[in-house]
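Asks: Sequence plus the predicted model coming up.
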Amino acid sequence: MRRNQILAAFVAAIAFGSASFAAEPEKLELSDGKMSLVAPESWKKVAPKVRIIDFEFEAPAAAEGGDTGRITIMGAGGSIEANVDRWVGQFAGAVKQPMKEEKVAGQTVYLVDISGDFRDQRGPFAQAEIKKDYRMLGAIIKTEKAGQYFIKFTGPKTTVEHNEKAFKAMVNSLEVK
């Protein structure tokens, strides 16, 4: 009898407990709640690797066993051109598509698409690891009330392509209060 109760409790914990782990879209509050974005369900929220990043996510690989993508969201200063130039400098043999300017929620959003061999450098003095055939999608949100926010999505070309619609949906989910 006791064994059956334990087994039933175990089965119930698995059945009901797994529901609490189901991915749901996450609303991200930025700039002290002045604006928000909705992160895709398929992206896994992780602890930011550096303190200046507000939010960090891992995007699923395009194929099983492939490399995941890294998405970072942060507020920052500096000119748009200087930031984009720095991003291009993170790639060897960079191919940069023309930057696009769009309006989302009444705000100016600059979209960047860069590909090449990514120099993944984990710190200012760390040796860069070269990652072949990578791509970066970037969105720079320029607001009057909340300053600038930068969203960078970097990963293998196939992984970025696999998650590109989700990235664009997140950018288009922008709300400004």
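Replies: That came in fine, so what should we check first?

Asks: drop to CA atoms for contacts and neighbour counts, all remaining ones
Replies: Noted.

Asks: Helices of the chain, start to end?
Replies: 2-17, 80-89, 157-172 (DSSP state H).

Asks: of those, which approaches residue 51 most closely?
Replies: Ranking the helices of the chain by distance to residue 51, with C-alpha to C-alpha as the measure, places helix 80-89 first at 18.3 Å.

Asks: Now do the end-to-end distance for stretch 66-83.
Replies: One end of stretch 66-83 to the other measures 29 Å (C-alpha to C-alpha, to the nearest Å).

Asks: And stretch 52-61, by the same measure?
Replies: Start-to-end, stretch 52-61 (C-alpha to C-alpha) is 25 Å.

Asks: another one to put next to it:
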Amino acid sequence: MPRRRLFITAAFLLLGVFAPWAFAGDTTDTQPVELLGMHSSVPADWQAQQPESNMRLAQFAVPVAGDGDGAEMVVYYFGPTQGGSVEANVERWQSQFTGPDGGSVEPEITELSTRLGDDFAATLVSLRGSYARGVGMGPSGDALADRMLLAGIVETPEGKLYPQLHGPAALVAAQRPAFVGFIEGLTRAPASAGD
């Protein structure tokens, strides 16, 4: 094992020992997620739920310590050629947020990688402000203050996945490493012995 990789691995192991909040991919602290012939994992304390619609492949409640709202993590899938471009989705998500002055909120956009191969790009969009969440264009219902949305657009062999984590800003920010870990951990599920 190269020296740099050994050092990085040791650093993550130390983080896992001294910082229990760190997400280092330890399988004892995670639960597997399988969808569309791919798999990854999420933290063990995220509570798997029955998806509320057939557009959701997976749905989790993210608990909060003490009083307050938890967050929700959902993986959307609209079909092999559906879901729209990165730009169209960013515009739609941005339209659901307002800043403290009532103006628009600028998204933070980050490129990620997965284990699916170089041909399958992943984009992470982060927005924070007052959030009137909706499925279509624009806001829907009353805006909730100090919320955060982490929204992924992930190219996969089966089409685009749209994982989203949304809820109180502090909770979502704390869970960002786990959410990014889910995206970056996506890989093709190994073939079963009978295949």
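Replies: Good, I have the coordinates. This one's a predicted model, so the numbers in the text were calculated from it and none came from an experiment.

Asks: And the TM-score between them?
Replies: Once the chains are laid over each other, their TM-score by TM-score structural alignment, normalised by the length of structure 1 reads 0.75; 150 aligned residues with a C-alpha RMSD of 2.4 Å.

Asks: among the helices of structure 1, which is the most enclosed?
Replies: helix 157-172 (a mean of 18; mean count of other C-alpha atoms under 10 Å).

Asks: Now do stretch 137-146 of structure 2: distance from first to last residue.
Replies: Across stretch 137-146 of structure 2, the terminal residues are separated by 21 Å (C-alpha to C-alpha).

Asks: Out of the helices of structure 1, which is closest to residue 45 of structure 1?
Replies: helix 157-172 (13.9 Å).

Asks: hmm, back to that, turn the helices of structure 1 into JSON lines, including distance to residue 54 of structure 1.
Replies: Conversion of the helices of structure 1 to JSON lines gives the following (distance: least, C-alpha to C-alpha, whole Å):
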{"stretch": "helix 2-17", "distance to residue 54 of structure 1": "29"}
{"stretch": "helix 80-89", "distance to residue 54 of structure 1": "17"}
{"stretch": "helix 157-172", "distance to residue 54 of structure 1": "15"}
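
Asks: and residue 57 of structure 1, which of those is closest to it?
Replies: helix 157-172 (11.2 Å).

Asks: And the closest one against structure 2, how far off on average?
Replies: Compared with structure 2 after fitting, helix 157-172 of structure 1 deviates on average by 1.4 Å (mean C-alpha distance after the TM-score superposition for structure 1).

Asks: so that helix aligns onto which residues of structure 2?
Replies: Residues 169-184 of structure 2 are matched to helix 157-172 of structure 1 when aligned by TM-score structural alignment.

Asks: Let me see the ranges of the strands in structure 2.
Replies: 30-35, 38-43, 47-48, 56-62, 71-76, 97-98, 108-112, 122-131, 144-156, 159-168, 187-188 (DSSP state E).

Asks: quick one on the thing from earlier: so which of the helices of structure 1 comes closest to residue 121 of structure 1?
Replies: Nearest to residue 121 of structure 1, of the helices of structure 1 and by C-alpha to C-alpha, is helix 80-89 at 11.7 Å.

Asks: Kindly name the residues of structure 2 that line up with that closest one.
Replies: Taking TM-score structural alignment, helix 80-89 of structure 1 hits residues 86-95 over in structure 2.

Asks: which residues touch that stretch?
Replies: 104, 105, 106, 107, 123, 125, 127, 136, 137, 138, 139, 153 (C-alpha atoms under 8 Å, 6 or more residues apart in numbering).

Asks: got it, and stretch 28-41 of structure 2?
Replies: 42-45, 57-58, 158, 181-183, 185-189.

Asks: Burial check on the residue lying closest to residue 153 of structure 1 once chain neighbours are set aside, number of neighbours?
Replies: Closest residue to residue 153 of structure 1 apart from its sequence neighbours, by C-alpha to C-alpha, 6 or more residues apart in numbering: residue 71 at 4.3 Å. When counting by other C-alpha atoms under 10 Å, one arrives at 24 neighbours for residue 71 of structure 1.

Asks: can you tell which of the helices of structure 1 is closest to residue 63 of structure 1?
Replies: The nearest among these, by C-alpha to C-alpha, is helix 157-172 at 7.9 Å.
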